[in-house]
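In: Have a look at this fold, sequence not included:
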């Protein structure tokens, strides 16, 4: 199972983010699987590395495959802060990813909304993956700039015996999100670092039970499609039945991939 590394990066002031990504892509032996711009935390972590993940502003998300599982040394001077997680991704999924990813993005403009947004009731918070007033305001703001696909990063930590329930959620999610064009395009098991060597700027002495178990990177045709899903009774049924009770902690970050940002309007990628 190939080992990839997820990096959340804050860059030094004045650093050109797109040029930084270009330089990473041109580095020998480095494969950039995902490169995206963090936009908003939809769910904030409540147990694991709260300060490390939420106290600053992330400029860049990278999912890399490389022999050293890290940022090329020559580029490290441009980084002011970093949070990283190693994850094993099935080789079959990784091999099919470029074609599958391109297809999702190509077909995004034809994905339909269900109409659930029109009768949505605002919730006080999006922490339970419900549609809040703040999330709707973010949707309206992002749509004006980027009415294109979004990519959601999920960091997941399960309760003991919670993973089987989350698997049931995943089965329901495939159908519920799928009819809105959503798709979990990367799913990986987190590889625990050695005891006392947690790969983040968080607490190094936390136990292995205080670390993430899984990551997923999920495609939606637009932020409106994501919010349409949250507003749907079909989604909230599986959310409350399987997801909420399975998770001890989670983080959900909305991002936009650079290749999508640079695609001209109405382009089929």
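Out: That came through fine. Computed from a predicted structure; not experimentally measured.
In: Going by C-alpha atoms from here, please, whenever you check contacts or count neighbours.
Out: Fine.
In: hang on, residue 61 in a helix?
Out: No - counting by DSSP: H, G, I helix; E, B strand; the rest coil, one finds residue 61 to be strand, located in no helix.
In: Could you give the number of residues near the nearest residue to it once chain neighbours are set aside?
Out: Leaving aside its sequence neighbours, residue 61 sits nearest to residue 8 (C-alpha to C-alpha, 6 or more residues apart in numbering; 4.7 Å). A total of 23 residues lie near residue 8 under the criterion other C-alpha atoms under 10 Å.
In: Could you do residue 259 as well?
Out: Residue 259, neighbours per other C-alpha under 10 Å, totals 12.
In: ok so, going back, the residue nearest to residue 61 falls within a strand, correct?
Out: Yes - counting by three-state DSSP, residue 8 is found in a strand.
In: Contact partners for the most centrally placed residue in the chain?
Out: Closest to where the C-alpha atoms of the chain average out (C-alpha atoms, centre = their mean) is residue 153, at 0.9 Å. Applying C-alpha atoms under 8 Å, 6 or more residues apart in numbering to residue 153 gives the contacts 215-218, 251-255.
In: What helix or strand is it located in?
Out: Here residue 153, judged by DSSP states H and E, is contained in strand 150-158.
In: do residue 185 as well
Out: strand 183-190.
In: Which strands or helices does that strand pack on?
Out: strand 79-88, helix 91-106, helix 163-178, strand 214-220 (3 or more C-alpha pairs under 8 Å, 6 or more residues apart in numbering; DSSP states H and E).
In: In addition, the following structure is provided for comparison:
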């Protein structure tokens, strides 16, 4: 199984995502994933609460690179805080990843606006969403999920994933980018077992999903009770220049 390092990075004042990416690209590093962090959707409650949340750290960048890659000093000198999980991914998830991701971003441009439901999001999260610039509300996003399972409940979560893929993906376009086992780094030390990266057509589509009756039924039947802890981080793919990938003008 291909092995990768998943890095969350907070940059020092005065440094930017384009500056950091320019530095690693100039050192011939091509990440599998490079994405701007927007915000936490679900905070961890038990695992990694200190390194991920302490001192109100503001994460800037999600980076996934091959495990053998060592970030150069010129890049790490721009970082004020970091968190890393070593992960193993299925070969099919990483094969032609860039091409498959480009197709997902293109599909998001053509997707119709979501049908709003009675969102299950918190008032704070709903308020944050409503104050996003319109371009950001309609832009493709991804959700990074950190997963730790209750004993014996991992297979039930698989059933959740299958039911979700059959019922919700065709309706709202949520699609798995990769799912992997946590095999090392802080992620393993702090009790996380799996990571999951899911594509969403937009923040609006994610909000619609959270209030979708079919999703709520699947979530209640298969997901609730399976997780010892989870965290979800909203990110947006960026190019080497730090600008968002897949910008849509059709829904602005």
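Out: Sure thing, it's come through. What you are looking at is a predicted structure, and each value in this text was computed from that prediction instead of being measured.
In: how near is the residue nearest to the centre of the first structure to residue 147 of the first structure?
Out: Using C-alpha to C-alpha, to the nearest Å, residue 153 of the first structure is found at 18 Å from residue 147 of the first structure.
In: One more: residue 131 of the first structure?
Out: Counting by C-alpha to C-alpha, the separation of residue 131 of the first structure from residue 147 of the first structure is 18 Å.
In: re the thing from before, tell me which of the helices and strands packed on strand 183-190 of the first structure is the most buried.
Out: Highest mean neighbour count of these: strand 214-220, a mean of 22 (counted as mean count of other C-alpha atoms under 10 Å).
In: where in the second structure is the aligned partner of that strand, by residue range?
Out: Mapped onto the second structure using TM-score structural alignment, strand 214-220 of the first structure spans residues 194-200.
In: I figured residue 197 of the second structure was touching residue 174, is that so?
Out: No - in this structure, residue 197 of the second structure is not within contact of residue 174 by C-alpha atoms under 8 Å, at 10.4 Å.
In: Between the helices and strands packed on strand 183-190 of the first structure, which one is closest to residue 232 of the first structure.
Out: helix 163-178 (8.9 Å; C-alpha to C-alpha).
In: Now do the closest one: which elements does it pack against?
Out: strand 183-190, helix 233-238, helix 244-246.
In: same thing but at 6 Å, please
Out: Using 3 or more C-alpha pairs under 6 Å, 6 or more residues apart in numbering; DSSP states H and E as the contact test, no helix or strand touches helix 163-178 of the first structure.
In: what about it, distance to the chain center?
Out: What separates the centre of helix 163-178 of the first structure from the centre of its chain is 17 Å, taken as C-alpha atoms, centre = their mean, to the nearest Å.
In: Report the angle between it and strand 214-220.
Out: For helix 163-178 of the first structure against strand 214-220, the angle by axes from the mean of the first three to the mean of the last three C-alpha atoms, to 10 degrees is 10 degrees.
In: quick one on the thing from earlier: now render the contacts of residue 153 of the first structure as CSV, adding distance to residue 62 of the first structure.
Out: Shown next, in CSV, are these (distance: C-alpha to C-alpha, whole Å):
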residue, distance to residue 62 of the first structure
215, 13
216, 13
217, 11
218, 14
251, 16
252, 15
253, 13
254, 13
255, 11
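In: Looking at those, which is nearest residue 170 of the first structure?
Out: Out of the contacts of residue 153 of the first structure, the member with the shortest distance to residue 170 of the first structure (by C-alpha to C-alpha) is residue 216, at 10.9 Å.
In: Quick check: closest non-adjacent residue to the closest one.
Out: Per C-alpha to C-alpha, 6+ apart, closest to residue 216 of the first structure is residue 187, 4.3 Å.
In: Show me what that neighbour lines up with in the second structure.
Out: So residue 187 of the first structure corresponds to residue 179, using TM-score structural alignment.
In: Over to residue 244 of the first structure?
Out: Aligned partner of residue 244 of the first structure by TM-score structural alignment: residue 224.
In: Can you get me a residue count around that match?
Out: Neighbour number of residue 224 of the second structure under other C-alpha under 10 Å is 13.
In: For residue 149 of the second structure, see how far away it is.
Out: 11 Å.
In: Residue 232 of the second structure now?
Out: 15 Å.
In: got it, and residue 158 of the second structure?
Out: Counting by C-alpha to C-alpha, the gap from residue 158 of the second structure to residue 149 of the second structure is 11 Å.
In: ditto for residue 31 of the second structure
Out: 28 Å.
In: Neighbours of residue 179 of the second structure, how many?
Out: Residues near residue 179 of the second structure, counting by other C-alpha under 10 Å: 18.
In: Looking at residue 131 and residue 147 of the first structure, which is more packed in?
Out: Taking other C-alpha under 10 Å, residue 131 of the first structure and residue 147 do not tie; residue 131 has more neighbours (24 against 18).
In: Summarise which helices and strands the longest strand along the first structure is packed against.
Out: If you go by DSSP state E, the first structure has its longest strand at strand 31-43. Using 3+ C-alpha pairs under 6 Å, 6+ apart, the elements in contact with strand 31-43 of the first structure are strand 60-65, strand 247-257.
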